[in-house]
Structure formats: C-alpha cells, structure tokens
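Sequence and computational prediction follow.
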Amino acid sequence: MRSPVALRIVVVAGFLFLYAPILSLVIYSFNESRLVTVWSGFSLKWYGELLSDPQIIGAAWISLKVAFLSASIATVLGTLAALVLVRGGRGRAVLGGLVTAPLVMPEVIIGLSLLLLFVAMEGLIGWPGGRGLLTIVIAHATFGAAFATVVIEARMVTLDRAVEDAAQDLGAGPLRVFFDVTLPALAPALVSAWLLAFTLSLDDVVIASFVAGPGSSTLPMVIFSKVRLGVSPEVNALATLVIVLVSCLVLIAAWVSARQRVPEA
C-alpha cells in the first residue's frame, strides 16, 4: 500500500520543479537592481522601462497579431480536418498522416521547407511579396492546425450523433445542424485548440526566424537576441506579463469548459 505522505511529497516536489523557476522569475521582475540574481529592494521601474521600449512593444504587438490570426485560422482548419477524420469516408488515413506529420517533424525542417515554398511561390506567381507578417501567419497556422486537429478530433469522437440525427429529423439542414448543434458541443475543444495554437505561435522562435523579414521580428526573436547578451530585468518583467496573459486565457478556457458541463449535470 502506497504511503499518502510519500505521494504528497512527490507531488509537491514535482510542482516545485516545474513552477519554482517561474516564480523566481516573477519575483525578480520587481527587483530594483539590474543584477537579476541579487535582490536589492522592491521596484516597478523595470515595468516602466519595458513599456517605454519601442522595440519590445513593437515586437509584442506583432506577436499578438500573428498569434491571434494564426490561432483563428488553425482552429478553423483543425475543425474541418477533424470533421473529415471522424466522419469522412475514404482517404482518412492519408489525411491523418498529413495532419500529424508536423507534430513529429522538427521545427527547423518546417521552417526551412516553408521558406523554400515562399521563395518558389514568389518567383512563380509573385506572391507573397517577400517575407513578413503574412508569411509568419501562414507558417504558424500551418503547424498550429495540426495541434488543433488533435484536440478537436478527441472531442468530436465523443459527441452523441443521436442529437444531430434528431435535429435533422426535425427539419434542420446539415449546415444548420453543424452551427446550432455540433459547434456548441465542440465549444470547449475549440477554445482549448485556439489557446494551444495561440500559445505555440506566441512561443515560436525557430520557424519565425526562417519566414520573418525586415521589420517583422516577433517577441521571442527579440528576447532571444537580448538574452544572448545577458538576461536583463526588462526580460523578467516581460515574461511576467506574458505569464499573466496566458494564465488569464487558461482561466477563460476553464470557465467555458465548466459552463459546458453544467447542463450535463
């Protein structure tokens, strides 16, 4: 019989291993000293300097736009792909392999292949005109759709088809059933898939480095260039704000999921 005390110790140790570095980063973002490992008093000045840094603010705005657009596109594509994988006919195995390929493929390969694709397309049809915001959105939506498909497919498999059949028996057409019955039932999965794609896009630096152009550096690219010269308190403050943003999105997703489960109870 396993000891409950030992299990609690293991759980606490696991959480400390995962979240202690994040907690220390948040604490030192309020450090008055420029030395990130020496505490010299509480201060908010690094947040003020962060908000007055045009390079970081511009990169953050680009990352948020890219993440929002790519996550939305990835969710739509993931929903359509999941619908075909769960309820489609022949060719589902081929589509499943194509969808899951980006999940196991190194990001360097994805970034390089997309770069070559964009260069070839520009030479053949003149689009896209160079690398920039559009190419980053397309690249992030491409690999984000694979993750969104997995999340939405897992939820779609568990849906009760009898409800949709009943709606069709009452006179609703296929589109009406999809938008009024299927999509509301998929709401928690859609929110989770969007958040996952948003987080992956906001975090990516490898693929964006291949497909970004002048004036379209994302926030991770700027942070990576700064960290190479040494960690500054501004980076800690920026990371803290990102943690707060992601935590709020996760809480929203949890709230949507909780509301979705209420009628079933």
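That came in fine, so what should we check first?

switch to C-alpha atoms for all contacts and neighbour counts from now on
Noted.

Counting by contacts, list what the helix or strand where residue 236 lies packs against.
Element membership of residue 236 [criterion: DSSP states H and E] is helix 233-261. Helix 233-261 is packed against helix 4-28, helix 45-51, helix 187-203, with contacts defined by 3 or more C-alpha pairs under 8 Å, 6 or more residues apart in numbering; DSSP states H and E.

The last one vs helix 233-261, what angle?
It refers to helix 187-203. 170 degrees (axes from the mean of the first three to the mean of the last three C-alpha atoms, to 10 degrees).

just checking, what packs against the helix or strand just after helix 187-203?
Downstream of helix 187-203, the next assigned helix or strand under DSSP H and E is helix 206-211. If contacts are counted by 3+ C-alpha pairs under 8 Å, 6+ apart, helix 206-211 sits against helix 107-125, helix 133-157.

quick one: buried residues of the longest one?
Spelled out, that is helix 133-157. 133-153, 155-156 (16 or more other C-alpha atoms under 10 Å).

before we go on, here's another structure to hold up against the first:
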Amino acid sequence: MQRQSLFLKMTATLGFIFLYAPLIALIVYSFNKSKLVTVWGGWSLKWYGELFRNEQIIDAALLSLKIAFISASLAVVLGTIAGLVLSRFGRFRGKLILSGWITAPLVMPEVITGLSLLLLFVAMEGAFGWPAGRGIGTIIIAHTTFCMAYVAVVVQSRLSQLDDTLEEAAMDLGAKPASLFFLVTLPLIKPALISGWLLSFTLSLDDLVIASFVSGPGNTTLPMLIFSKVRLGVSPEVNALATIMIAVVALGVVAAILQMRRQTRLTMVANQT
C-alpha cells in the first residue's frame, strides 16, 4: 500500500509538472526585459506597458470577449432548453435524432464544422440575402452552435441526478410549469449553468479554426491575431497577454468553484431540514 501510494503521488506530481510547467515558464518570461523571448534580460514590466499601448491587440481582445460573452449566454439558453427536452420529456418521436444532432459538434472536427458553417452562410446569403458577408454575427452563430452542445450535455447530466421528489412536491402544492422551472428546477441546476457558461466562454475565446472560416475582413479575433504573430516569431507582448488571460481564467474558475460549493452546502442543509 505504501509503494502504491508513493507511485500515485509521483505520477500525480509528474502530471502536474507536465501540465503547468509550460504555463509557469510563460508567466516568468512575460516579465523578461529582453526582446528575445528565449534570452533572460532581467525582471521588467515593460511588455505589459507595450501590450496596453498596442491598439491592434486590445481591439482583438475586446472583440473576442464580446463574442465569447454573447455566444456563451446564447449557448446556455439554448443548451438548457435542449437538456430539459432530452431529460424531462421522456420518449418522443425524433428524440434519437435530436440527441445525435446535439452530440455531433462534440466529436466533429473543427475544420469540418467551420467549413460546413461557411458553406451554410454562403448559401443563406445567396438565397435570402442574410447574413450579408461574414463578420461578428456569423462568428457568434458559429460559436453558439458548438457551445450549446456542451451546455446541453452538462445540464442533462445535472438533471438526471436531481431528486424528482422536490419538483413533485412543488407540483402537488399547485406550482405551474413556469413557476416550477424558475423557482425549483433552475436554482437546482444553477451550478451546471455556471459551469456550462464558463466552458462555453472559454471555448469561444479559445477558438481559432472555426472563427477563421466564418470571419471576414476587419473581424480578427484574439486567437487569430496571436496565431498570425506566432508564425513570425513569439513576441514578448504575447507572453504578457497570455499571462493576463491565465490570471482571468484562474479567477473565474475559483469563483465558480466557490459558488458551486456554496450551492452544494445550501442544498445539503435544505435536504436535512
């Protein structure tokens, strides 16, 4: 048992080193004074100042945040509806097809998804005149399409683990379907909604392939800009930008974990009383 415990600890340590050592190196080199990324020139905040003076990067970051926020919000709404239909409506005609449509974006290569959406937008523009060209709208539609699949899976999993007696008790007390959803079901699946929103936000903010297919001139997202810069050589500004993104994501994850723990404690107290 002691050898097994030591082996598990060593494996976990090596796994964490493999995952986080590159991130730590990136953060350290974001404070590098030298213009050459691989040459250490001392500690400095120079590149953070250069980053905030770079209007191209700032505009791309704001555009990506805007797209990610809208896409994640729409994905939560649509994904929650899909998850409720699959978990609460029992068997109905077309359920298998709907389930396949929802899970398809999870396993579909991003190249295929981006190309198919591009062809769809071109065909719609020729037939209906909308969308007129590619831009923010087409990126939001594309990101919402594949992000809602993740939300639907998370919500469906959460709903399958809920205690049905709480909803049945509310219905026995005269709660209407709308009141039942907003006052009982929605608070119970709130952790899943937060997790789904954060996951969708991260996927949208990180997407490069699909956005490259459905974006147009003047609508360069942050991943597209970073990729174009990295192809010419890693810039210290990119390290500074990545460090800020890591910090923001880490704060978001910590906040979500704390909220989920709080919700779990409240649920346990309610069940005990």
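Nice, I can see it. These numbers were taken from a predicted model, which means no experiment stands behind them.

Need the TM-score between these chains.
The TM-score (TM-score structural alignment, normalised by the length of the first structure) is 0.98; 265 aligned residues with a C-alpha RMSD of 0.9 Å.

Now for residue 29 of the second structure, how many residues are close by?
By other C-alpha atoms under 10 Å, the residues close to residue 29 of the second structure number 24.

Contact partners for it?
Contacts here follow C-alpha atoms under 8 Å, 6 or more residues apart in numbering; on that basis residue 29 of the second structure touches 37, 40, 236, 239.

run the last query once more with 7 Å
37, 239 (C-alpha atoms under 7 Å, 6 or more residues apart in numbering).

ditto for the one 4 residues further on
For residue 33 of the second structure, the residues meeting the contact criterion (C-alpha under 7 Å, 6+ apart) are 41-44, 46.

Give me the buried subset of those residues.
residue 46.

would you list the contacts of residue 33 of the second structure in JSON lines and tack on secondary structure and distance to residue 94 of the second structure?
Listed next are the contacts of residue 33 of the second structure as JSON lines, based on DSSP: H, G, I helix; E, B strand; the rest coil; distance: C-alpha to C-alpha, whole Å:
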{"residue": "41", "secondary structure": "coil", "distance to residue 94 of the second structure": "63"}
{"residue": "42", "secondary structure": "coil", "distance to residue 94 of the second structure": "63"}
{"residue": "43", "secondary structure": "strand", "distance to residue 94 of the second structure": "61"}
{"residue": "44", "secondary structure": "coil", "distance to residue 94 of the second structure": "60"}
{"residue": "46", "secondary structure": "helix", "distance to residue 94 of the second structure": "58"}
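
Nearest to residue 61 of the second structure among the contacts of residue 33 of the second structure?
residue 46 (19.4 Å; C-alpha to C-alpha).

what range in the second structure matches the helix holding residue 236 of the first structure?
Mapped onto the second structure using TM-score structural alignment, helix 233-261 of the first structure covers residues 236-264.

thinking again about what came up before, so how far does the helix holding residue 236 of the first structure sit from its counterpart in the second structure?
Comparison of helix 233-261 of the first structure with the second structure after fitting gives an average deviation of 0.7 Å (mean C-alpha distance after the TM-score superposition for the first structure).

Where does stretch 190-197 of the second structure end up in the first structure?
Going by TM-score structural alignment: stretch 190-197 of the second structure matches residues 187-194.

Can you mark which positions in the matching stretch are buried?
For stretch 187-194 of the first structure, using 16+ other C-alpha under 10 Å, the buried residues are 187-194.

Not counting its own residues, what contacts it?
Applying C-alpha under 7 Å, 6+ apart, the contact partners of stretch 187-194 of the first structure are 71-72, 75, 148, 151-152, 155, 253, 256-257.

Nearest to residue 165 of the first structure among the residues you listed?
Using C-alpha to C-alpha, residue 155 is the member of these that lies nearest residue 165 of the first structure, at 18.0 Å.

Under the alignment, what does the closest one map to in the second structure?
In the second structure, residue 155 of the first structure lands on residue 158 (TM-score structural alignment).

And its match, how far from residue 187 of the second structure?
Distance, residue 158 of the second structure to residue 187 of the second structure, using C-alpha to C-alpha, to the nearest Å: 12 Å.

re earlier: can you list the buried residues of stretch 187-194 of the first structure in a markdown table and add distance to residue 19 of the first structure?
Compiled in a markdown table, those are given as follows (distance: C-alpha to C-alpha, whole Å):
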| residue | distance to residue 19 of the first structure |
| --- | --- |
| 187 | 29 |
| 188 | 26 |
| 189 | 26 |
| 190 | 27 |
| 191 | 24 |
| 192 | 22 |
| 193 | 23 |
| 194 | 24 |
